[in-house]
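Asks: coords please:
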Amino acid sequence: MLADAEKNGPKPAPLIEAFRRTWGRMIIGIGAALLGVGGFFLMTTFIISYGTDELGIDKSVMLNATVIGSVVEIVVLVVAGRIADRIGAWTVCAIGGLVTMAVAFPAFWLVDTGKPALVYLGVGLGICALSIPYAPIGAVVSGMFPEAFRYSAVAMSYNLAGVVAGFVPLLATSLTGAANGASWGAALLLMVIAACTAAGSFASGSLMRRERAARPAGDRVEVAV
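Replies: Predicted structure coming up:
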């Protein structure tokens, strides 16, 4: 890339070129990254207001639940990252999306009990599940794009995922209100977000294999994908 830049000069408007040439991959990247950001907002920002306003749980209990969940997340990030080194980053992301889909409703049911121990368990379970794909998502998104557009494309994928995720607590609040305070709307939203990440991760696996196969043999780096 440096040799090409010295010979032909820098590429004009790399962000525009990234959109023009890799917009489909960006959509996949947004989906793959969505759970790690949007799901976290749902299980921290939204869950506190839901527990206090809708269920009447003491705010200290909800805050403690998110702290416990954050501690659990640290452990999950380390473990999931090491597993990703062995079986592939996109595989771990896809598994994390599927696991989160499975625990979305049980996590909210536990919070709905209002009992502190079960609230801690529910929030911890939800954060634990969505942290699985968050660990290797950097390797997944960066591995999807050609080197010439990677920096701009990865940056936009992450940032657009963050923009979409910023509306998650508001949407969850609206769904809860439409359900007369029941948690099924928010749980369903978490399941949909997790499904987006699972689908994006599966699609990214195909793209990563294609990118790897397209590299000259001497330029390939042996990594598990």
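Asks: can we go C-alpha only for contacts and neighbour counts from here?
Replies: OK.
Asks: quick one, helices of this protein?
Replies: Shown for the chain, the helices assigned by DSSP state H span residues 2-8, 14-34, 40-41, 47-49, 59-87, 89-112, 116-134, 137-143, 150-166, 168-178, 184-214.
Asks: as a markdown table, those with mean neighbour count would be great.
Replies: Shown next, in a markdown table, are these (neighbours: other CA atoms under 10 Å):
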| stretch | mean neighbour count |
| --- | --- |
| helix 2-8 | 9 |
| helix 14-34 | 21 |
| helix 40-41 | 21 |
| helix 47-49 | 22 |
| helix 59-87 | 17 |
| helix 89-112 | 24 |
| helix 116-134 | 25 |
| helix 137-143 | 22 |
| helix 150-166 | 19 |
| helix 168-178 | 18 |
| helix 184-214 | 21 |
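Asks: another sequence for comparison is provided below:
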Amino acid sequence: MTNTEPKPTKTALRRVVAASIVGSTLEWYDFFLYATASALVLGPVFFPTTDPAVGTLLSFATFGVGFAARPIGSIIFGAIGDRLGRKPALVATLVLMGVSTALIGLVPGYASIGILAPIALVVLRLLQGLGAGAELAGATIFAAEYAPRHRRGLFGSIATIGTYSGTVLSSVIFALFAMMPEATFMAWGWRIPFLLSILVIAVGIYVRLRLEETPEFKRVERADKTTKAPLLDMFRYEWRSVLLVLGIVAAPFTATYAYQTYSLSYMDTELGVSGATGTLAVAIAAFLAMFVVPLMGALSDKVGRRPILIAGTLISALFAFPFFMLLNTGNRNLIILAMIGGIGIGVPTILGVQGVLLSELFSTANRFTGFSVSREIGSILFAGATPFVAASLVAASGGQSWPVSLYVIGACVITLITGIVMKEPGSLSEPAAAEPTRPTHQDPA
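Replies: I've put the predicted structure just below:
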């Protein structure tokens, strides 16, 4: 930002922090709430069949639909964020995600409206995915563009805290309502956690509508340098940054979905460990990660982004074998220790700097689209594929976990190489992967 622009007040910075946390908390509250409900209730409520396992598989399929919609959402809201401003995109994603989540809690079951029930569920899950595809990127960018230069790493990590607070919140709330009598819970109790997202929407909208547009976007807008084709410009001028993002997200995406998603299925099918044990371990690790993330973000303001990225990647790689060794004991305390090492320390060390890194890699004009679209491409390559690949590797090895550990290490090697070869990012106005001179997008006089 220029020297003539007033610095954001402490009140404005507090609003930015609140807006970032509320939005990302809602995103991941929705994500893990739906994942849990898919396993426990959505099958019999919306996909009744003679085989309960088939109903559960169909409900998991709707869970995957949300992932398919995320890249589309990143393109749509990335364009809004780069052309019209960060604030309109942030408000739109929050409303879309929150309303669609709440409506899931209102859709009648198959017994009431027949085939319309699963159709409505799929449509709402698609809308959820559209909003989620750009929410984290928008919240991170907003905080980073507002932050004082010497605290940008800390502010850039704020939205990531929400990924863990949302996990903890959804786990606790769903577990509380699951204590109801089974018949009551299946009849209507499961709907309340979905309806509670209305409260988060109300708070989030109130906070976000009171925000001013970011100083960085105002600067670009005044200079008439906002892009008219952000997706095209991203691939034309900043494709190197896209490649760097794919390298950066390889380790955290793969480790997260190996440790936090696949391992729950592995413990159930291969070890006979109850889902409650795994869920408790994930919740404890996620709670710890809420503190590790901002700590690493703040530390990156002092030592740089690359050292933190490299350190977190090394921790994740070195812990890949011990993680499953601890799980294989079947001991509850050792399983919790495994989750703490993988989810509570290794991955959040990387995620503590990932947000600000992805923000600093793109120019202001293309930042929203660059961040959100390239990250979602990475989610397809690494996040979405990991549970399936891990399950296939374990099946092929006769129930052994070591191939999954090697798979995680392979992804960590990609991120490690990326961290070594990339340059330390500069200011938000001067991205690390400098783009060639591009024509200024101006409407003809």
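Asks: so what corresponds to E147 of the first structure in the second structure?
Replies: Using TM-score structural alignment, the equivalent of E147 of the first structure in the second structure is T364.
Asks: state the distance from its match to G78 of the second structure.
Replies: Applying CA to CA, to the nearest Å, the value for T364 of the second structure to G78 of the second structure is 12 Å.
Asks: neighbour count for these two, which is higher?
Replies: G78 (30 against 25; other CA atoms under 10 Å).
Asks: I'd say that one and T369 touch.
Replies: Yes. G78 of the second structure is in contact with T369 according to CA atoms under 8 Å; the separation is 4.1 Å.
Asks: between these two, what contacts are shared?
Replies: Common contacts of G78 of the second structure and T369 (CA atoms under 8 Å, 6 or more residues apart in numbering): P230.
Asks: if I pick whatever residue of the first structure lines up with P348 of the second structure, what's in contact with it?
Replies: Using TM-score structural alignment, the partner of P348 of the second structure in the first structure is S131. S131 of the first structure makes contact with G36, E73, V76, L77, G96, according to CA under 8 Å, 6+ apart.
Asks: could you do L42 of the first structure as well?
Replies: The contact partners of L42 of the first structure, by CA under 8 Å, 6+ apart, come to V168, P169, A172, L190.
Asks: from F149 of the first structure, how far off is it?
Replies: From L42 of the first structure to F149 of the first structure the distance is 32 Å (CA to CA).
Asks: repeat that for R209 of the first structure.
Replies: Using CA to CA, R209 of the first structure is found at 17 Å from F149 of the first structure.
Asks: got it, and D4 of the first structure?
Replies: Distance, D4 of the first structure to F149 of the first structure, by CA to CA: 14 Å.
Asks: same deal with V123 of the first structure?
Replies: Applying CA to CA, the value for V123 of the first structure to F149 of the first structure is 38 Å.
Asks: and S70 of the first structure, what pairs with it in the second structure?
Replies: Using TM-score structural alignment, the equivalent of S70 of the first structure in the second structure is A286.
Asks: I'd say that match and Y164 touch.
Replies: Yes. Using CA under 8 Å, A286 of the second structure is in contact with Y164, at 5.1 Å.
Asks: which part of the first structure lines up with whichever strand or helix holds V200 of the second structure?
Replies: Taking DSSP states H and E as the criterion, the element that holds V200 of the second structure is helix 197-209. Alignment note (TM-score structural alignment): helix 197-209 of the second structure is unmatched in the first structure.
Asks: which other helices and strands contact that helix?
Replies: Counting contacts by 3 or more CA pairs under 8 Å, 6 or more residues apart in numbering; DSSP states H and E, helix 197-209 of the second structure packs against helix 10-40, helix 86-104.
Asks: closest one to Q400 of the second structure among these?
Replies: helix 10-40 (24.3 Å; CA to CA).
Asks: so the closest one versus helix 197-209, what angle?
Replies: 150 degrees (axes from the mean of the first three to the mean of the last three CA atoms, to 10 degrees).
Asks: the corresponding residue of the second structure for S157 of the first structure: what's it in contact with?
Replies: S157 of the first structure maps onto S374 in the second structure, with residues paired by TM-score structural alignment. Contact partners of S374 of the second structure, counting by CA under 8 Å, 6+ apart, are V242, V245, L246.
Asks: S374 of the second structure and I380 of the second structure, how far apart?
Replies: According to CA to CA, S374 of the second structure stands 10 Å off from I380 of the second structure.
Asks: quick revisit: just want the angle from the helix holding V200 of the second structure to helix 86-104.
Replies: If you take the same axes, to 10 degrees, helix 197-209 of the second structure sits at 170 degrees to helix 86-104.
Asks: buried set for helix 197-209 of the second structure?
Replies: Burial within helix 197-209 of the second structure, assessed by neighbour count using 16 or more other CA atoms under 10 Å, is assigned to S197, I198, V200, I201, G204, I205, V207, R208.
Asks: quick revisit: want to try JSON lines for the helices and strands packed on helix 197-209 of the second structure, with mean neighbour count as columns?
Replies: Compiled in JSON lines, those are given as follows (neighbours: other CA under 10 Å):
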{"stretch": "helix 10-40", "mean neighbour count": "22"}
{"stretch": "helix 86-104", "mean neighbour count": "22"}
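Asks: of all the ones you listed, which lies closest to I192 of the second structure?
Replies: helix 86-104 (8.9 Å).
Asks: chain center to the closest one, what's the gap?
Replies: Computed by CA atoms, centre = their mean, to the nearest Å, the chain-centroid distance of helix 86-104 of the second structure equals 15 Å.
Asks: same thing with stretch 196-209 of the first structure?
Replies: Counting by CA atoms, centre = their mean, stretch 196-209 of the first structure is centred 12 Å from the centre of its parent chain.
Asks: for the match of S70 of the first structure, give its distance to A175 of the second structure.
Replies: 16 Å.
Asks: quick one on the thing from earlier: ok, the match of E147 of the first structure touching E216?
Replies: Yes. Shown here, T364 of the second structure and E216 form a contact pair, counting by CA under 8 Å, at 6.9 Å.
Asks: circling back to that earlier point, from the contacts of S131 of the first structure, pick the one nearest S142 of the first structure.
Replies: Checking these against S142 of the first structure by CA to CA gives G36 as the nearest, at 15.6 Å.
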